[in-house]
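Asks: can you look at this prediction? I've put the sequence above it.
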Amino acid sequence: MQELLPGALTAISLSASLLLLPTLLSQAGADFMGVYTASMLMAIIGSLVLGRLGLPVAAAPGTALTAWLVTVIILAHGVSWQMVLFMGAAVSLVLTLIFAFLWQRGRLNRLEYLFPPCLREGLRGGLGLLLIFQGAYQGHLLLPSPTGLLQLGSLSDPVAYLSLTGLIAMLALMAVKNRLAVFGSVFVTGLLAFIGGFWVLPDAPFFLPEGLDKTGFQLIFMNGWENIRVCDYFNLTIFLLLYLVFTSWGSLTALAGTRLPKDGCMGKSLLALSGLSFVSCLIGSMPMTAAPESAAGQSIGGRTGRMAYFTAAFLLLLLFAEPTLKSMASFTAILAPALVGAGLTLLLGMQNVFGGGLADKVSAGLLFLLLPLTQNIAAGLGAACIAYTSLKILVGESCEVSRALRVLSVVFLLYFFFGFWSIA
């Protein structure tokens, strides 16, 4: 039962993302309850699948990808949400077929060793910083600045000072080596918010899941395809392929790392996530990825697939508690310590990435910089991959760069020049 609390904390941390998904897609015309139900169901199934593979990692539809697709593709270009789901389903199906082919040939697991240690460890640190920035931003400790990128929040804001209180409690518990430090800080923050009247439970805290009939298989009614240029179909396809592959690979590497079993678990996980992504788009949600919030559960002792099982069990309870989740998410200080604690766990578990040569240091530094700023694992990994390959060749150490990594660097260059930038 030592995985029970880690599973609960992971589910609570993940709940904010699972509420953000229907909020974003409802802006594009999708049914809120339908997307919420579909996203929760896919997170439950995805977590069970990864738990079956022995990983202490939850799976969920990607919020960063959803935000980009809604703001750039749907709202800016006038494309329907059904069309975006169709594109997501098509790319996920193609990716599943490619992974299945590589799996039969015994080549899929080579992805685990494609990148050098500096990039693998840099991913862990970059993802940790991403979670810390998310927690500080949700806790109003960091705010957009009119003169720069960010500025410190004001302690006159109840969200800010309760977030800071929770973080101080968490660090104090960490200092005395209490393994429940993150869970305790979330509990303290939630209790103080409830006592202060900032978090109020709704009169009807539960509801029966509904709305799948308004989102399931709606992609067959796609429209707005005429608003996308022919070349942009190719660009969007390349973007989605690279995003799904390397976001899933990067998240699994950062979250599972040395806990990946040596029986082809990486290949199995990637194949499972691509297949689940296809199903997710069919029923009205977004493609799946390994959830970074899993680090919150790992921070209080989650080490095996049972953590993912308990996460799925708690998500099943939360499926019926949408009003309660909404009230909790409306006061974001409650979840801020969980995200910051998850980020600290990844940073503390990272090995030294700045002890190698210039290529190692620069590529790891790019991951540290770009992941928090872009919240796009594929973009950060692509920039780091290009920098590592280029610098190794320039200093005469091309023998240390595999042929596959060189080819991938060229693909990432195409991704930046023709896929990412032209659509954005």
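Replies: Great, that's in hand. Residues are numbered from 1 along each chain as shown.
Asks: going by C-alpha atoms from here, please, whenever you check contacts or count neighbours.
Replies: Fine.
Asks: please, where are all the strands along the stretch 251-400 of the chain?
Replies: Using DSSP state E, counting those that start in this stretch, the strands of the stretch 251-400 of the chain run over 288-290.
Asks: contact partners for the closest residue to residue 157 other than its chain neighbours?
Replies: Computed as C-alpha to C-alpha, 6 or more residues apart in numbering, the closest residue to residue 157 that is not its neighbour in sequence is residue 140, at 7.9 Å. Residue 140 makes contacts with 153-154, 157, 159-160, 163, 333, as judged by C-alpha atoms under 8 Å, 6 or more residues apart in numbering.
Asks: how close does residue 111 get to residue 268?
Replies: 11 Å (C-alpha to C-alpha, to the nearest Å).
Asks: which one's more surrounded, these two?
Replies: Neighbour totals were compared for residue 111 and residue 268, and residue 268 leads with 18 against 14 (other C-alpha atoms under 10 Å).
Asks: so residue 90 is in contact with residue 278, correct?
Replies: Yes. Applying C-alpha atoms under 8 Å as the test, residue 90 and residue 278 come out as touching, 7.5 Å apart.
Asks: here comes the other one, which I'd like you to weigh against the first:
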Amino acid sequence: MATDVLTRTRGRVDAYFGVSENGSTMRRELMAGTVTFLAMSYVLAVNPAVLGDQGALGDKGIPIQAVFTATAVAAVFGTLVMGLWARYPIALAPGMGLNAFFAYSVVLEMGIPWQVALSGTFISGVVFFVLAVTKIRERILNAIPMPMKFAVGAGIGMFVAFLGLKNAGIVVNSDATLVTLGDFTAGTTLLALFGLLVTVVFLVIGWHGAVLYGIVLTAGLGIVTGLVDLPDGIAAMPKGLDQTFGQAIAHLPDAFTAQMAVVILTMLFVDFFDCGGTLIGVANQAGLLDEDGKLPRAASAFAADSVGTMAGAVIGTSTTTAYVESTAGVSAGGRTGLTAISTAGWFLLAMFCYPVFAVVAGSPEITAPALIVVGVLMSRALGEIDWNRLEYSIPAFITIVMMPLTYSIANGLAMGMLFYPVVMVAKGRIREVHPAMWVLTVVFLGYFFFLAE
């Protein structure tokens, strides 16, 4: 009797997710989810390091244990929604780049409290959801020229890598030249260089989870050399959400300002196109696109991403989005939402391992190599830009270079968006500029004249 029930249950699960239909097996799906988790679990250490109050933000940051718990919960919730609703082998978690924008541009540069920044994140998720379930999604996707989409991704990669180099002590402040080479005799800098070296080696030889393995080895060497403290334990009950849960809703009235409008627009823009690119890229690798090259159940997939963002903001973390590391699970055979559910299960278990991740999150020299490598991976979009077409390459270059040099993703995005219509008009191609681009031009002009410092 029990065998019959199990058989029927397996059959229903198979039918709902289309496991056999997509040429996979349940065992393969579960293993693929494990591979995806290994590839992206570094977020549990890096996100608290970026957003937490023990890093560059200091007392302006979110309590670090709350960030860790919120990161894990957001990953579990968002990934489950993607797996159960959209049924794709794609995992979600607080996004790299978007968390840097939240921390360094919004909280540190603009001086906006993290509670209000969470409200902005929530609003961006709501707007994203509306776009996802309507035909406006397609119009927006077509409104922004591809070179600018690639430039934003590459620029964020440069910014994230710059943060990593700074945290590692490889690049330091200089009164004469703004930045210069750091002290390579310092123990923490040497530890970061070791971490960068081993992580790069692991990536080059094709190890799934290369970033995680690099973090583990770097932390181990740090503990052996006395540069990093031993963790207080291995497991602990999740806590800290009482400090962050609901803050996004409570501070919603404070988010309706001109300054926050630019913040929300930037969050929405980056998440919308990052999600779209990730979804198409992962689905294409998995062979899940239809005959026309379009993504089936696209509305559900986009909506799942937006729901993850809203939930993550309410819980207490920056924008939750689809992770390109999901390709690791796809390469291991994952084809359905069961892969995502498996990944969510691992994040649920990891939620109880705060003492271990806390040591890593509180040591910037350990997480710095991860930021540098993630920046490199994001910057691959540079190769997609047609550098021989000046009407594309000039605004793209300005977008990319302004992000790290002004220490602001918003500044780079705004500057590039201002230059694009100008060069297109000069080229005699004004008809190719979408009306939405002119609206953005006005918005970002206002940003520079009235809001940017």
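Replies: All right, it came through fine. Here the structure is a predicted model, which means the values were calculated and not measured.
Asks: what ranges does the stretch 101-250 of structure 1 have for its strands?
Replies: Taking DSSP E, counting those that start in this stretch to define them, one finds strands in the stretch 101-250 of structure 1 at 142-144, 150-152.
Asks: out of those strands, deepest packed?
Replies: A comparison of those by mean neighbour count, using mean count of other C-alpha atoms under 10 Å, puts strand 142-144 on top with a mean of 16.
Asks: can you tell me what part of structure 2 it aligns to?
Replies: The aligned range for strand 142-144 of structure 1 in structure 2 is 171-173, by TM-score structural alignment.
Asks: once aligned, what mean separation remains between that stretch and structure 1?
Replies: Taken over the aligned residues, the distance from stretch 171-173 of structure 2 to structure 1 averages 2.0 Å (mean C-alpha distance after the TM-score superposition for structure 1).
Asks: now residue 83 of structure 2: how far from residue 242 of structure 2?
Replies: Counting by C-alpha to C-alpha, the gap between residue 83 of structure 2 and residue 242 of structure 2 amounts to 28 Å.
Asks: residue contacts, residue 152 of structure 2?
Replies: 270, 396, 399-400, 413.
Asks: which residue in structure 1 aligns with it?
Replies: Counting by TM-score structural alignment, residue 152 of structure 2 corresponds to residue 123 in structure 1.
Asks: ok, residue 259 of structure 2 next?
Replies: By TM-score structural alignment, residue 259 of structure 2 lines up with residue 236 in structure 1.
Asks: as a markdown table, the strands of the stretch 101-250 of structure 1 with distance to residue 193 of structure 1 would be great.
Replies: Formatted as a markdown table, the strands of the stretch 101-250 of structure 1 follow (distance: least, C-alpha to C-alpha, whole Å):
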| stretch | distance to residue 193 of structure 1 |
| --- | --- |
| strand 142-144 | 19 |
| strand 150-152 | 21 |
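Asks: what does residue 412 of structure 2 correspond to in structure 1?
Replies: Match for residue 412 of structure 2 (TM-score structural alignment): residue 380.
Asks: and for residue 395 of structure 1, the neighbour number?
Replies: Neighbours around residue 395 of structure 1, by other C-alpha under 10 Å: 10.
Asks: what sits against it?
Replies: If you count contacts by C-alpha under 8 Å, 6+ apart, residue 395 of structure 1 has none.
Asks: run the last query once more with 10 Å
Replies: The contact partners of residue 395 of structure 1, taken as C-alpha atoms under 10 Å, 6 or more residues apart in numbering, are 358-359.
Asks: mind listing what's buried in the helix ranked longest in structure 1?
Replies: Of all the segments of type helix in structure 1, defined by DSSP state H, the longest one is helix 230-255. With burial defined by 16 or more other C-alpha atoms under 10 Å, the residues of helix 230-255 of structure 1 counted as buried are 235-255.
Asks: and if you look at stretch 436-453 of structure 2?
Replies: 437, 441, 443-445, 447.
Asks: how big's the offset between the helix or strand hosting residue 71 of structure 2 and structure 1?
Replies: Secondary structure assigned from DSSP states H and E places residue 71 of structure 2 in helix 64-81. Here helix 64-81 of structure 2, set against structure 1 after superposition, deviates by a mean of 3.4 Å using mean C-alpha distance after the TM-score superposition for structure 1.
Asks: what sits up against whatever helix or strand comes next after that helix?
Replies: On the C-terminal side of helix 64-81 of structure 2, the nearest following helix or strand under DSSP H and E is strand 92-94. Residues from elsewhere that reach strand 92-94 of structure 2 (C-alpha under 10 Å, 6+ apart): 40-41, 43-44, 47, 70-83, 275, 304-305, 308-309, 312-313, 317-326, 340, 343-344, 347.
Asks: what's the matching range in structure 1 for strand 92-94 of structure 2?
Replies: Residues 58-60 of structure 1 are where strand 92-94 of structure 2 lands when matched by TM-score structural alignment.
Asks: my read: residue 129 of structure 1 touches residue 348, true?
Replies: No. Residue 129 of structure 1 is beyond contact range of residue 348, at 11.2 Å (criterion: C-alpha atoms under 10 Å).
Asks: which of the two has more neighbours?
Replies: residue 129 (25 against 11).
Asks: distance of the more buried one relative to residue 342 of structure 1?
Replies: From residue 129 of structure 1 to residue 342 of structure 1 the distance is 10 Å (C-alpha to C-alpha).
Asks: which neighbours do these two have in common?
Replies: What both residue 129 of structure 1 and residue 342 touch, as defined by C-alpha under 10 Å, 6+ apart, is the set residue 135.
Asks: I figured residue 362 of structure 2 was touching residue 53, is that so?
Replies: Yes. Judged on C-alpha under 10 Å, residue 362 of structure 2 makes contact with residue 53 at a distance of 9.3 Å.
Asks: of these two, who's got more company?
Replies: residue 362 (22 against 19).
Asks: to which residue of structure 1 is that one aligned?
Replies: That one, residue 362 of structure 2, aligns with residue 330 by TM-score structural alignment.
Asks: need the contact list for the nearest residue to that match once chain neighbours are set aside.
Replies: What sits nearest to residue 330 of structure 1 in space, not counting adjacent residues and going by C-alpha to C-alpha, 6+ apart, is residue 199, at 8.0 Å. Residues in contact with residue 199 of structure 1 (C-alpha under 10 Å, 6+ apart) are 190-193, 324, 327-334.
Asks: equivalent analysis for residue 128 of structure 2, please.
Replies: Listed by C-alpha under 10 Å, 6+ apart, the contact partners of residue 128 of structure 2 are 122, 137, 267-269, 271-272, 302-303, 305-307, 309-310.
Asks: next: residue 275 of structure 1.
Replies: Residue 275 of structure 1 sits in contact with 89, 92-97, 99-100, 269, 287-288, where contact means C-alpha under 10 Å, 6+ apart.
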